[in-house]
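> Structural data only, the sequence is not supplied:
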């Protein structure tokens, strides 16, 4: 099954655009340079709920039924979902917030900023648990392993740093990031990702390949690349199951690899070759990947696991068939429990109506009734309705009350 791309949708004004899923996978949430946060029921939603949070919004994250948005006041603001009421400030920076991240396995937020700081914060706010301050440029991305043992940051000074959260010290440095002095000038965002189930790998982009580091020795374990990749990879992201990894390039290409075999499942070309600014896997685990580009457009890839995304977690047709089988079994049990004879016959349609709320086609359609023939000596009954057809204009069957049309 090939990866398929859904048509792009306008989401926000041109500029950096971020995207995430709600934890149940029912909603896609985007924010953009226009300062709006939009909540979509799907890629085909023509009327998403829109909320203005300021002049611009660079990052959004969904966690525990709340939305966390980076606004133009350099704060991480919490909102209730879906009411979208303000629910406190998690943390503040002195420069724009460049990324907010979390995962189902951890109960914290990872936040980074252009002010050369990155923080691990409580969901309810208060003092940060860990502030990473040894950067010498704008921090572009942050990642936290599922066991809360390590954190990693990619900085505009050209260095990827891996931190031990307990000791709050750097355990590894890797030179892989193009040097820039402001987040808005960054083309390669160097978005990094820990393997989400056990945290045994850290993935980061390096030129035209994605490199996996072993989280025990921090040695290079695997490398993912493809001959069709035209330019540098900007970001990478593990799937929720940890078996697949996606990467996007500066030319808008999105590639998906299977981690164990290293096989490239497919590469999708962006229709307008815009740089992809954010990606998010659906938490349903169905191989759906949403993404946004720097033109403010929202896109979606399906079948990213090499299988039909509609059938990865159970086909709707199969579910419907199971429900029908259950209904049929219930009806058979009811029939079996009834004792019928010639004087008390069972109506299958009536049992379905009484127990399952079903309506058969015959019952839902008006039926014609045929009157029993009457002796010819009985004269026709005169019309009893004002609109009835006169007897001399239409044939009227003897013995039938009024005009009955079949």
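That came through, no problem. Because the structure is predicted, anything quoted here is derived from the model rather than measured.
> rest of the way, CA atoms for contacts and neighbours
Will do.
> ok, for residue 131, nearest residue in space, not its chain neighbours?
Distances taken as Cα to Cα, 6 or more residues apart in numbering place residue 119 nearest to residue 131, at 4.5 Å, with adjacent residues excluded.
> what about the one you found, which SS state?
The assignment at residue 119 comes out as strand when based on DSSP: H, G, I helix; E, B strand; the rest coil.
> so what's it up against?
Contacts for residue 119 (Cα atoms under 8 Å, 6 or more residues apart in numbering) come out as 110-112, 128-132.
> Quick check, residue 91 in contact with residue 78.
No: at 9.8 Å, residue 91 does not count as touching residue 78 under the criterion of Cα atoms under 8 Å.
> ok so, going back, and the residue nearest to residue 131, how far from residue 165?
11 Å (Cα to Cα, to the nearest Å).
> What number of residues are in the vicinity of residue 5?
19 (other Cα atoms under 10 Å).
> if we can go back for a sec, between residue 91 and residue 78, which one's more packed in?
Using other Cα under 10 Å as the criterion, residue 91 and residue 78 rank with residue 78 on top: 26 against 23.
> Which secondary structure state does the closest residue to the more buried one other than its chain neighbours sit in?
Nearest in space to residue 78, with sequence neighbours left out and distances taken as Cα to Cα, 6+ apart, is residue 68 at 4.5 Å. Using three-state DSSP, the structure places residue 68 in strand.
> Second structure follows, compare the two:
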């Protein structure tokens, strides 16, 4: 059996994403039993809930709250949020009402963490590292010309993968400082990337693009493009992208790449990058899937 899937049904700010889990609302989202075939599913409203609580603490902006889940030994260790209020917050769990807050800039656009180092991108395109729990800035790790849309760090803390509205996708080796700008099979950077993911075995990386594709590379020097899946809606601007297509590798062995597509989550095998299974979502609300997280 794969890990549990945590599904974020829409971008933050939707009427469903900010409702508290429980009751009839909690039952509104479920996998079709026929399609599930052993895959477990955890309902999403937790992610919308934590976004709302970040906003309530800051009392500044309810928009664009980003969530990062830190895992360890098949469980969630900490939850990190950041947003346009310029704060990054650390929550012990989904029920935590007293997070630790850090001022990281005027606007924070993405966050990820490895052990005692938190990485936060700002409105100027810088990715900065901060020491935890002190919150002291360590250094500027990378610079884009426009804000970062999403980033992820490898499980061993060596690789940082980030994408920006300047159409760049960068793989940074934190051990030696080497930075690669990645190109897909078509070598055509005409649209920004929306989301990134790193295989837990550190063999592959993937990114969803506003050009309607999911691109996959083998991690090497240089990284080698191996697949381009034309499965998503096409948009010219990240701000217009619906949904965000926050994809993720299965966290145990990384042999499955899960991608939210329409009202389904598609599972692709790393052996061939062919579609292994399409998991349908039965819903009383006509909402496309935006992000998934294995927990």
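Arrived safely. Just so it is clear, the model here is predicted, and its values are computed rather than measured.
> Next up, the contacts around the residue mapped onto residue 250 of structure 2 from structure 1.
Counting by TM-score structural alignment, residue 250 of structure 2 lines up with residue 195 in structure 1. Contact analysis of residue 195 of structure 1 by Cα under 8 Å, 6+ apart lists 145, 201-203, 238, 242.
> just to revisit the earlier point, any idea how far residue 104 of structure 2 is from the aligned residue in structure 2 for the residue nearest to residue 78 of structure 1?
Alignment note (TM-score structural alignment): residue 68 of structure 1 maps to residue 119 of structure 2. According to Cα to Cα, residue 119 of structure 2 and residue 104 of structure 2 sit 10 Å apart.
> The corresponding residue of structure 2 for residue 77 of structure 1 is in what secondary structure piece?
Residue 77 of structure 1 maps onto residue 128 in structure 2, with residues paired by TM-score structural alignment. Assigned by DSSP states H and E, residue 128 of structure 2 falls within strand 126-131.
> same thing with residue 48 of structure 2?
Going by DSSP H and E, residue 48 of structure 2 is in helix 45-58.
> Return the distance of whichever helix or strand comes after that helix from the chain's centre.
Next in sequence after helix 45-58 of structure 2, counting helices and strands by DSSP H and E, comes strand 66-72. Distance of strand 66-72 of structure 2 from the chain centroid (Cα atoms, centre = their mean, to the nearest Å) equals 9 Å.
> Stretch 78-85 of structure 1 now?
Here stretch 78-85 of structure 1 is found 18 Å from its chain centre; the criterion is Cα atoms, centre = their mean.
> Kindly report the same for stretch 64-72 of structure 2.
Relative to the centre of its chain, stretch 64-72 of structure 2 is centred 8 Å away, using Cα atoms, centre = their mean.
> Show me what it is in contact with.
12, 47, 50-51, 54-55, 76-84, 109-114, 295.
> next one: stretch 64-79 of structure 1
With contact meaning Cα under 8 Å, 6+ apart, stretch 64-79 of structure 1 is reached by 22-23, 35, 53-62, 80-81, 84-100.
> Apply 7 Å and report the result again.
53-62, 80-81, 85-97 (Cα atoms under 7 Å, 6 or more residues apart in numbering).
> need the strands for the stretch 51-200 of structure 2, in chain order.
In order along the chain, the stretch 51-200 of structure 2 carries the following strands (DSSP state E, counting those that start in this stretch): 66-72, 75-82, 87-91, 100-103, 108-114, 117-122, 126-131, 137-143, 148-153, 159-164, 169-173, 179-181, 193-198.
> Just name the most buried of those strands.
Highest mean neighbour count among those (mean count of other Cα atoms under 10 Å): strand 193-198, with a mean of 28.
> List the neighbours of it that are in contact with it.
For strand 193-198 of structure 2, the surrounding residues in contact (Cα under 7 Å, 6+ apart) are 149-152, 154, 161-164, 167, 204-210, 238, 244-249.
> give me that answer again for 6 Å
Here strand 193-198 of structure 2 makes contact (Cα atoms under 6 Å, 6 or more residues apart in numbering) with 150, 163, 205-210, 246, 248.
> quick one: the helix or strand just after it to strand 148-153, angle?
The C-terminal neighbour of strand 193-198 of structure 2 among helices and strands, as given by DSSP H and E, is strand 204-209. Angle, strand 204-209 of structure 2 to strand 148-153, by axes from the mean of the first three to the mean of the last three Cα atoms, to 10 degrees: 170 degrees.
> Tell me which helix or strand comes right after strand 204-209 of structure 2.
strand 213-218.
> what span of structure 1 lines up against that following strand?
Against structure 1, strand 213-218 of structure 2 falls on residues 159-164 (TM-score structural alignment).
> after superposition, how close is that stretch to structure 2?
By mean Cα distance after the TM-score superposition for structure 1, the fitted stretch 159-164 of structure 1 averages 1.5 Å away from its aligned residues in structure 2.
> buried ones in that stretch?
For stretch 159-164 of structure 1, burial by neighbour count (16 or more other Cα atoms under 10 Å) applies to 159-163.
> returning to that earlier point: can you put the strands of the stretch 51-200 of structure 2 in TSV and add distance to residue 232 of structure 2?
Shown next, in TSV, are the strands of the stretch 51-200 of structure 2 (distance: least, Cα to Cα, whole Å):
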stretch	distance to residue 232 of structure 2
strand 66-72	22
strand 75-82	26
strand 87-91	31
strand 100-103	36
strand 108-114	22
strand 117-122	26
strand 126-131	28
strand 137-143	28
strand 148-153	17
strand 159-164	17
strand 169-173	18
strand 179-181	23
strand 193-198	11
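> Residue 138 of structure 1 against residue 116, yeah?
Yes: counting by Cα atoms under 6 Å, residue 138 of structure 1 touches residue 116, with 4.7 Å between them.
> Those two: who's more crowded?
Taking other Cα under 10 Å, residue 138 of structure 1 and residue 116 do not tie; residue 138 has more neighbours (29 against 21).
> Aligned to that one, what sits in structure 2?
Aligned by TM-score structural alignment, residue 138 of structure 1 pairs with residue 192 of structure 2.
> Which residues are in contact with its match?
Taking Cα under 6 Å, 6+ apart as the test, what residue 192 of structure 2 contacts is 165, 167, 210.
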